[in-house]
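1. need the 3D shape of this:
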Amino acid sequence: MAIFPFIEATNIAQQEELPLFKEYAWDYNTDEMILKDGKTVIVEGNEALKVWIYKALKTKRYAHAGYSWNYGSEIESIIGQGYSRQTSKNEIERLCSEALMINPYIATVNVLNVQINNDSYMFDVRVSTVYGELEVNEDV
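-> A predicted model of the protein is given here:
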């Protein structure tokens, strides 16, 4: 019996496991779905999460009616704001984490190697997922 009877105690081992994460295979060079014999290809696990991360960071949040307001990134909004390098770096880290941590398969997000140019940003994202570690390179 719990101290607070209105709070139900749960055992982590009893919680439902997440289903295998699946996504359409993506060609990052052409920015298109990969087709094999005219049919879409499905990837699973970390490879599927890599596609999801790439697309989530490339999609402008609040700009598409077909997506939830939780999906996408606002990183593009800091371009041209005149922030200092450190402030830009901090904002990239914050906005990247906000964009990716909505996914229940992602446990942690670390932004690395931020390179700031006049009108673009490049950075690496190291993500800890339920399937292990994953690294993604991103241009904004």
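2. going by C-alpha atoms from here, please, whenever you check contacts or count neighbours.
-> Noted.
3. so where's the longest strand in this protein?
-> Longest strand in the chain by number of residues (criterion: DSSP state E): strand 106-116.
4. which residues does whichever helix or strand comes after it contact?
-> Next along the chain after strand 106-116, taking DSSP states H and E as the criterion, comes strand 121-129. Defining contact as C-alpha atoms under 8 Å, 6 or more residues apart in numbering, one finds that strand 121-129 is touched by 46, 105-116, 133-140.
5. give me the neighbour count for Ser77.
-> Other residues lying near Ser77 total 11 when counted by other C-alpha atoms under 10 Å.
6. next one: the one 10 residues further on
-> Each residue near Thr87 was counted by other C-alpha under 10 Å, and the total is 12.
7. now the one helix or strand it maps to: how far from the chain's centre is it?
-> Using DSSP H and E, Thr87 sits within helix 85-100. Put simply, helix 85-100 sits 13 Å off its chain's centre (C-alpha atoms, centre = their mean, to the nearest Å).
8. how much space between Asp139 and Tyr71?
-> Counting by C-alpha to C-alpha, to the nearest Å, the gap from Asp139 to Tyr71 is 18 Å.
9. these two: which is more packed in?
-> Tyr71 (20 against 13).
10. that one belongs to a strand, doesn't it?
-> No: read with DSSP: H, G, I helix; E, B strand; the rest coil, Tyr71 is coil and lies in no strand.
11. touching, it and Ala56? I think so.
-> Yes: assessed by C-alpha atoms under 8 Å, Tyr71 is found in contact with Ala56 at 6.5 Å.
12. another one to check against the first:
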Amino acid sequence: MALTPDITIPEITKLEIQPSRTYALDIDTGQIKGMVDGRQAIEQFIRKAIFTPRFVHEIYTDAYGCEVPSMIGKGFSNEFLRSEVKRMLTEALIYDSRINKVYNFDIKPNGDEIFVSFTVDTVAGVIEIDGVNL
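-> Here you go, the predicted model:
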């Protein structure tokens, strides 16, 4: 009769979402005003990521920021702008592990401005971004 070795099975633990506590940034003044976590931190990330130009600031990796401002006022057709803005906004956000999906875009080019609204599914629930002027 063959001997069977004892097999130790490690205990399986639940995956826990790590806190996303960060500094609260007043986007209008650029001042730090306390701390935010959870949904507020994700909302702040979304707004900061879409307003930060990609490839400009050395402090950020190439994955951070958005290229939409480089498209504005260059004479592209509205159809092309709608397509590219959708792609660029999605790319600016989806790499963050707290973001599950970016969809339901409403993109309105208007000369040197682009107004956008969209929906973001996150680990903290659905976040609606309405009427942002890029």
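13. rewinding a little: mean shift between the longest strand of the first structure and the second structure?
-> Compared with the second structure after the fit, strand 106-116 of the first structure shows a mean deviation of 1.5 Å (mean C-alpha distance after the TM-score superposition for the first structure).
14. can you point out the buried residues in that strand?
-> Counting neighbours by 16 or more other C-alpha atoms under 10 Å, one finds that the buried residues in strand 106-116 of the first structure are Ile106, Val109, Val111, Val114, Ile116.
15. packing partners of that strand?
-> In terms of contacts (3 or more C-alpha pairs under 8 Å, 6 or more residues apart in numbering; DSSP states H and E), strand 106-116 of the first structure is packed against helix 85-100, strand 121-129.
16. in what helix or strand does Phe45 of the second structure lie?
-> helix 38-51.
17. then Val43 of the first structure?
-> strand 42-44.
18. what about the nearest residue to Leu20 of the first structure once chain neighbours are set aside, how many residues close to it?
-> Leaving aside its chain neighbours, Leu20 of the first structure sits nearest to Gly45 (6.3 Å; criterion: C-alpha to C-alpha, 6 or more residues apart in numbering). When counting by other C-alpha under 10 Å, one arrives at 17 neighbours for Gly45 of the first structure.
19. contact partners for the equivalent of Gly45 of the first structure over in the second structure?
-> Using TM-score structural alignment, the partner of Gly45 of the first structure in the second structure is Gly38. For Gly38 of the second structure, the contacting residues are Pro19, Ser20, Arg21, Ala124, by C-alpha under 8 Å, 6+ apart.
20. check the secondary structure at the second one for me.
-> Pointing back at Ser20 of the second structure there. Put simply, Ser20 of the second structure is coil when judged by three-state DSSP.
21. how far away is it from Gly73 of the second structure?
-> Relative to Gly73 of the second structure, Ser20 of the second structure is positioned 36 Å away (C-alpha to C-alpha).
22. same question for the last one.
-> Counting by C-alpha to C-alpha, the separation of Ala124 of the second structure from Gly73 of the second structure is 35 Å.
23. grab the nearest non-local neighbour of the equivalent of Ile107 of the second structure over in the first structure.
-> Using TM-score structural alignment, the partner of Ile107 of the second structure in the first structure is Val114. Residue nearest to Val114 of the first structure in three dimensions, not counting chain neighbours: Phe123, with 4.3 Å by C-alpha to C-alpha, 6+ apart.
24. what's the burial count for the residue mapped onto the one you found from the second structure?
-> Counting by TM-score structural alignment, Phe123 of the first structure lines up with Val116 in the second structure. Counted with other C-alpha under 10 Å, residues neighbouring Val116 of the second structure total 20.
25. ditto for Gly82 of the first structure
-> 10.
26. report how many residues lie close to Thr119 of the second structure.
-> 16.
27. could you find the closest non-adjacent residue to it?
-> Glu128 (4.7 Å).
28. in three-state terms, label the one you found for me.
-> Here Glu128 of the second structure is recorded as strand under three-state DSSP.
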